[in-house]
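> fold the following.
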Amino acid sequence: MTEPTEATPEQTTAFELVGGEARVRELVDRFYDLMDLEPDFAGLRALHPPTLDGSRDKFFWFLCGWLGGPDHYVSRFGHPRLRARHLPFAISSNERDQWLQCMAWAMEEVGLAEALRERLLHSFFDTADWMRNRPD
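Take a look at the predicted model:
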């Protein structure tokens, strides 16, 4: 990797644009709060354990690294192997769409800028769509 110069300015990561670890934690917590409380996300909630504490931590650790920040998840568990880790759960377009709607709502509620929300939602869609493992 080369050092940034005037010709190659340092790239700002999505992690930095979100606002660092405190804001990622806020986003993750709001995401799981909405999933736990809103009837529209009941199918998604049903895929999770009764208590969401472990899910919150794992998603926070993962999301920090996925956004370009610290690789907390990798340092604890190794490569995320997202698809393999989600294969035991029935994920169709319905669960994908619930996940995306819940995340979109959480991003809006924590006050992420619209352009950033759109950028992230596009990337989230690609990942969430790849996680589908059951027919609609």
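
> C-alpha from now on. contacts and neighbour counts both.
Noted.

> in stretch 103-122, which residues are buried?
Counting neighbours by 16 or more other CA atoms under 10 Å, one finds that the buried residues in stretch 103-122 are 103, 104, 105, 106, 107, 110, 112, 117, 120, 121.

> now the closest residue to the last one other than its chain neighbours: which helix or strand?
So the one you mean is residue 121. Closest residue in space to residue 121, ignoring its immediate chain neighbours: residue 104 at 6.8 Å, by CA to CA, 6 or more residues apart in numbering. When elements are assigned from DSSP states H and E, residue 104 belongs to helix 93-109.

> can you list contacts of the helix or strand that comes right after that helix?
The element immediately downstream of helix 93-109 (helix or strand, assigned by DSSP H and E) is helix 114-130. Judged by CA atoms under 8 Å, 6 or more residues apart in numbering, the contacts made with helix 114-130 from elsewhere in the structure are 17, 18, 83, 93, 96, 99, 100, 103, 104, 107, 108.

> alongside the first, I'd like the structure of this one:
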Amino acid sequence: MSEPTPPEATLYERIGGHQTFVTLVDAFYAGVATDPELRALYPEEELGPANERLRMFLEQYWGGPKTYGERRGHPRLRLRHAPFAVTAAQRDRWLTHMNAALDSLGLPEPELAEFREYVTRAAQFMVNAFD
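This next block holds a predicted model:
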């Protein structure tokens, strides 16, 4: 009788787990903090709470801890972003900072491409206001 095949490692595990996501999200929000138009989308005085929410969401999405769901329930991304007018220009600004943060990690190409493809789709999905 053969041994069961272990499940494939999640992207969360393949790219280094928690610390990689901390580094990614910190780099992303460092960019957001310097972008007045994008920063205006974040109503909280400090970006810390948004940083934590995004990190927990991304960790859960990519196979890490389920902390986001335990604390906040189902992500409902579009519903949670509905109170904010998200334009195509803001999407592009968000992607600029997210892609720069992804590039800073030095990820292997397959994981980088998979992550970049997801954030591009997700950012497009958030657009809810048109010029």
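
> TM between them?
The TM-score (TM-score structural alignment, normalised by the length of the second structure) is 0.89; 128 aligned residues with a CA RMSD of 1.6 Å.

> before we move on, back to that, and the helix holding residue 104 of the first structure, which stretch of the second structure?
Using TM-score structural alignment, the residues of the second structure aligned to helix 93-109 of the first structure are 88-104.

> that stretch vs the first structure, average distance?
Stretch 88-104 of the second structure, aligned to the first structure and superposed, deviates on average by 1.0 Å (mean CA distance after the TM-score superposition for the first structure).

> can you name every helix or strand that the helix holding residue 104 of the first structure contacts?
Applying 3 or more CA pairs under 8 Å, 6 or more residues apart in numbering; DSSP states H and E, one finds that helix 93-109 of the first structure makes contact with helix 20-37, helix 42-45, helix 114-130.

> how big's the offset between the last one and the second structure?
When the second structure is superposed, helix 114-130 of the first structure averages 1.4 Å from its matched positions, counting by mean CA distance after the TM-score superposition for the first structure.

> one step back: now the helices and strands packed on helix 93-109 of the first structure in TSV, with distance to residue 13 of the first structure?
Formatted as TSV, these follow (distance: least, CA to CA, whole Å):
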stretch	distance to residue 13 of the first structure
helix 20-37	10
helix 42-45	29
helix 114-130	11
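
> ok, which of the ones you listed comes nearest residue 65 of the first structure?
helix 20-37 (10.2 Å; CA to CA).

> contact partners of that closest one?
Against helix 20-37 of the first structure from outside (CA under 8 Å, 6+ apart): 15, 18, 41-42, 44-45, 52, 56, 59-60, 63-64, 69, 102-103, 105-107, 109-110.
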